[in-house]
Every structure is written in C-alpha cells, then in structure tokens.
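Colleague: predicted coordinates and the sequence they were generated for:
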Amino acid sequence: MPPRKRKASTTAMAATPNTPPDKKVKATGTTGQTGIRAKLTGLTSAMTSLTSTSLVSRAKTSKSSGKSHQSKPAGFYQSSSGNGSPSPTEKNLNKLFDQYRDNPKEAPDTIGIEGAQRYLTDIKVELDELAHLAICDLLQCPSIGEFERDGFISGWRSASAGSKQYDATANQAQYVDTVRKKLSADPDYFKQVYRNSFKLAKPEGQKSVPMDSAIDFWNMFFRSGKGGIEWNTASTKWLDLWCEFYESRNKRPVNKDLWNMVGELVMKTKEPEGESLSWWTEDGAWPMAVDDFVAYVKDKRKADGDTMDTS
C-alpha cells in the first residue's frame, strides 16, 4: 500500500508546517551513551541514591573532554545599562559561577559535571525532576551536566525583575519553586521547555534521540510524579499506549519534528473531544508515526470491545 500523501498546509496543531514527516530510518543503539544520571552519578554518594529513577538511567553522549575553552576578555559581561561596567547583579553572578567551576585554569567559563551537581543541589533541584530541564533551558545549557558562563549570567539576568535579583543560590532556589508552579499552570511554558529539551535528549552530533532515551524523557514530561503533566484521559492511558506502540511497532530514533508533534498529540488528546480521535483525518499533517499510532489505538479498542466512536 503506497504511503499516504501529506497536506501542504498544516492543521491548527501542526506548529512546524515546513518540516517533513519523520522518515523511516534504521534504529540505532545506545551503547556508550550516558544519560542524566550517568553524567552526574558516581561523583558523590548523594548521586547514587537516584538509581531508582528511569529518566536518568538512559544514555546520552557526554561532551568531548577535548573541547576548547577560552576565557572571555575583561569587560565581556557588561551591564546592559551601557555604562561600560558590570552591574552589581552581574558581578554577583560571576562570583557565584566561579565557585562551581571544575577546572578554573583549563575551562574558566565552564561548570562541568561535578560543579553542576553541587550547584543543582544548592538551588534545591533534583536531577530527575522536570524543573531540572527548565533550568537547563533558562541557562542555555549546551548539555546536561554543563553550564557556560554567558548562558548562566544572561539566563539569571533575564529572570530578574525590578528589585528581585536572582544572583545568589537562596533566591535562585525560590525561583525554581516558581518554575515548578509555572510548568503545571502555563501550557505555553511547558511546551517551550519540552521542545527545547530535544537538544539535551539527543547524543551530541546526532539529529535524533534514541528510542529508549526518548521514552524516558516522555515519562518525565507526561507523568505528574516529577513535575510533568498526566497524559491520561477518562478511559485511556495514553502514555502507556504510546510507549507500548513505539517500543513494539515503531522502534526508530525520534527526530525533531516527531518530538515536537508528540507534544501536540498530548494536548490534542486531552481536549474535551480528543479521546475519541475524531479529530484525526488520514490526510492530516501529522507525522507518519502519529498516523500509525492512531490506527494502533483504534485496532486495540476494537479488539478490546471498546464501543467509543473513533471514526
């Protein structure tokens, strides 16, 4: 049976209209990759206590240890006021950043794995909670377990407002509490963090996220236990179905288009009439994996004697 043609235009849910549907590519293994825990575990006894979590057990390639680090020239981090000198907040942030550097001589503008673990502990962030990824997004982390000076300073500067300055770990921990609440209350913010986490989930130098790593991240984002949202409706456990389908039928790495559209699928199925799948059409702009998933759910419902209208 020839593949279905896709619409040139998008549906209301398709946020990336010019991105081609996910291509059927050969799955790749995850040997040698080191997920969130593997990047940060083994450094202190506190990290080993995280062994029960699923997300941080998955693989993600570490940044090369041979990466070149060059210190920024004096005056690089200047006040946005234009007076040529760093503001008190910027000075405090620079001093704070310096406290967590792993190798000040070789990498003066980088916080590495050990420093990242200490810093996250000090601002009361657990490695396997969604707020961790939100902070990585705010501070423009190049990878999990690594902070760079420019992203660190510009991120906390952007979070500051009026007299409230986040230039010490105590008030940054307070901001993390705000982030946790925002993730559960603001769908647009949740969507932003989810989409931007693609670069953290994929191995360096690759264009896709390995299947098992993607499943771990989906379990983090779409279960409420660690700050995510529940992808369930009245009679359908969507996340379980999606993971079951992906592991048994699709078995492919997840490209950026599919990653983004899974987030759209979650929101679509949670709409008042979303559970019935009546919104889906064969010539819609969804990636092929989503089309196949809809067919999978319909077949499963028929086999289980489900009378819900999915036409």
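Modeller: Yep, that arrived.
Colleague: CA only for contacts and neighbour counts going forward, please
Modeller: Noted.
Colleague: now do the helices in the stretch 151-300 of the chain.
Modeller: Secondary structure of the stretch 151-300 of the chain, counting by DSSP state H, counting those that start in this stretch: helices at 169-185, 187-196, 198-201, 211-221, 238-245, 256-269, 288-303.
Colleague: against that first model, consider the following:
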Amino acid sequence: MPSRRRRREATVPDEVAPKRSRTQTPSKDTATEFSKKRCLTWFQEYSGPDDDCLGPEGMEKFCEDIGVEPENIVMLSLAFKLNAKRMGFFTAEEWMKGMTELQCDTITKLQNRLDYLRALLSDPTCFKNIYRFAFDFARDKDQRSMDIETAKAMLSLVLGKNWPLFSSFHQFLEQAKYKVINKDQWCNILEFSRAIQSDLSNYDEDGAWPVMLDEFVEWLKDQRGVSGESGMPT
C-alpha cells in the first residue's frame, strides 16, 4: 500500500519472499499453535513495549521482515483482514484481532499466508470489498473525499494491472479539474472498469455513470479521434 512517508520512489513489485517448497518439511515455527502472547510480543517488536500503535517506521521494518514492499498490493489485503483504519498504521487491537483470525503470531506464519492474502484479490467479491475498503483506509480521516494524488496512487495499485483503460484514465485525471474523488465516484470507477469494453462499444450515454466517467469517455473519444484510432486506447 502507498506509504505516507517521504521515501524513495518504488514500483509495485509482484514478488515476495521465496516460497517454501511443497516437499519441504514444515518448520517448527509453523507447527506451533497460535499464541496471543507471542502475537502481542511480535507486535511490540515494531511498536515498542509501551505503544499501542505500529507507525510508519515500524511498518517499514515489518514489511522488510516479511519480505514485502510497503507498496505491494498484498499489504492492502493484509490491512483489510486487520480492518485497519489508517494507512501506514496498525493498532494493537487491529493487529491482535486480525492476526488471530489469520492464526499468525510469527514472521514465518504470515509469510505462509501471503498466497492466501493474494488469492483474496483474485476473487471478484473479495476484491470488491477490498477496493471499497481502500477508499476509507487511504483518505484523510477529517475529509469525506480522497485527494486526487492519493486516489491516483491507490487506483494504480488496485486497477493498474487489470484494467486495460487504466493508463488512459490516469492521463485523464492528470489533466482534469478534479482535486478529490468521493466514494460514489470511487465505487463507480470499479464498476465501469468491469462493465465497459475497452473500445467503449457498450457504453451508454444515457447510463447512470457519474459525470466524471462521462467526461472520461468524451475525453478518450477525442484522444482517439486526434490520433486517428478508433479501437484500443493510446
């Protein structure tokens, strides 16, 4: 998930820590039963013994330990399972409740659950829930909408690799007047990406899409007209 800290620009890699071979004997670590005490001690390695919130510095170390970049979408899936309220932070309550559900109280156990967390993103219903969660997770809590820069980063994370029109939509947002995206717009972007063909052949001008998406279609048609293309986006 995008980090709020100022740090070096990084792409969103697909790779995580090397997977254990199926023929490899499970380690003693994974064979032990879940322990809430061990889980809390693990949390405190990143938060400090007297702090009930894991912040950006602890998050960076946590990601390093499990072998996942903070910008990797699997971190959004984990935040969803922890029902985290604030990007870049996990509270002790969120950690304990979520990790108990995942039955993870060590680094190795969580690494062995990464494939499960990634699989949630491949399930249409689960992905829709994670996508909707991402809006409230990433927005400033004193604002009802998400600022456009955060929205572009989050859309790149959740739709960038799976929506053929994402590159065009990103270009549209770059030149559009929008400074924020509200939740209705956010949810409809996902529905639009699933319903409308890349050539816009099934787009209905009388449909109930938000004005933003109607403007995107008009902009995209103009772009294709200028480039002399009528099919796939530029």
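Modeller: All right, it came through fine. As the structure is a computational prediction, the values presented were derived from the model and not from experiment.
Colleague: what's the match for Ile107 of structure 2 in structure 1?
Modeller: Counting by TM-score structural alignment, Ile107 of structure 2 lines up with Thr169 in structure 1.
Colleague: please list all residues in contact with its match.
Modeller: Contacts for Thr169 of structure 1 (CA atoms under 8 Å, 6 or more residues apart in numbering) come out as 122-123.
Colleague: check the gap between it and Leu241 of structure 1 for me.
Modeller: 40 Å (CA to CA, to the nearest Å).
Colleague: next one: Glu204 of structure 1
Modeller: 29 Å.
Colleague: separation between Val266 of structure 1 and Ala116 of structure 1?
Modeller: Counting by CA to CA, the gap from Val266 of structure 1 to Ala116 of structure 1 is 31 Å.
Colleague: in what helix or strand does the residue nearest the centre of structure 2 lie?
Modeller: Nearest to the mean C-alpha position of structure 2, by CA atoms, centre = their mean, lies Leu76 at 4.0 Å. Here Leu76 of structure 2 sits within helix 73-82, counting by DSSP states H and E.
Colleague: got the contact list for the helix or strand just after that helix?
Modeller: Using DSSP H and E, the helix or strand that follows helix 73-82 of structure 2 in sequence is strand 90-91. Residues outside strand 90-91 of structure 2 that contact it (CA under 8 Å, 6+ apart) are 52-55, 84.
Colleague: let me have those residues in JSON lines, extended by neighbour count, secondary structure and distance to Leu120 of structure 2.
Modeller: Formatted as JSON lines, the contacts of strand 90-91 of structure 2 follow (neighbours: other CA atoms under 10 Å; DSSP: H, G, I helix; E, B strand; the rest coil; distance: CA to CA, whole Å):
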{"residue": "Asp52", "neighbour count": "16", "secondary structure": "coil", "distance to Leu120 of structure 2": "28"}
{"residue": "Cys53", "neighbour count": "19", "secondary structure": "strand", "distance to Leu120 of structure 2": "26"}
{"residue": "Leu54", "neighbour count": "21", "secondary structure": "strand", "distance to Leu120 of structure 2": "24"}
{"residue": "Gly55", "neighbour count": "17", "secondary structure": "coil", "distance to Leu120 of structure 2": "25"}
{"residue": "Ala84", "neighbour count": "22", "secondary structure": "coil", "distance to Leu120 of structure 2": "16"}
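Colleague: what's the closest of those residues to Ile181 of structure 2?
Modeller: Set against Ile181 of structure 2, the nearest of these by CA to CA is Ala84 (20.8 Å).
Colleague: follow-up on the earlier one: out of the helices of the stretch 151-300 of structure 1, nearest to Leu120 of structure 1?
Modeller: That would be helix 169-185 among these, by CA to CA, at 9.2 Å.
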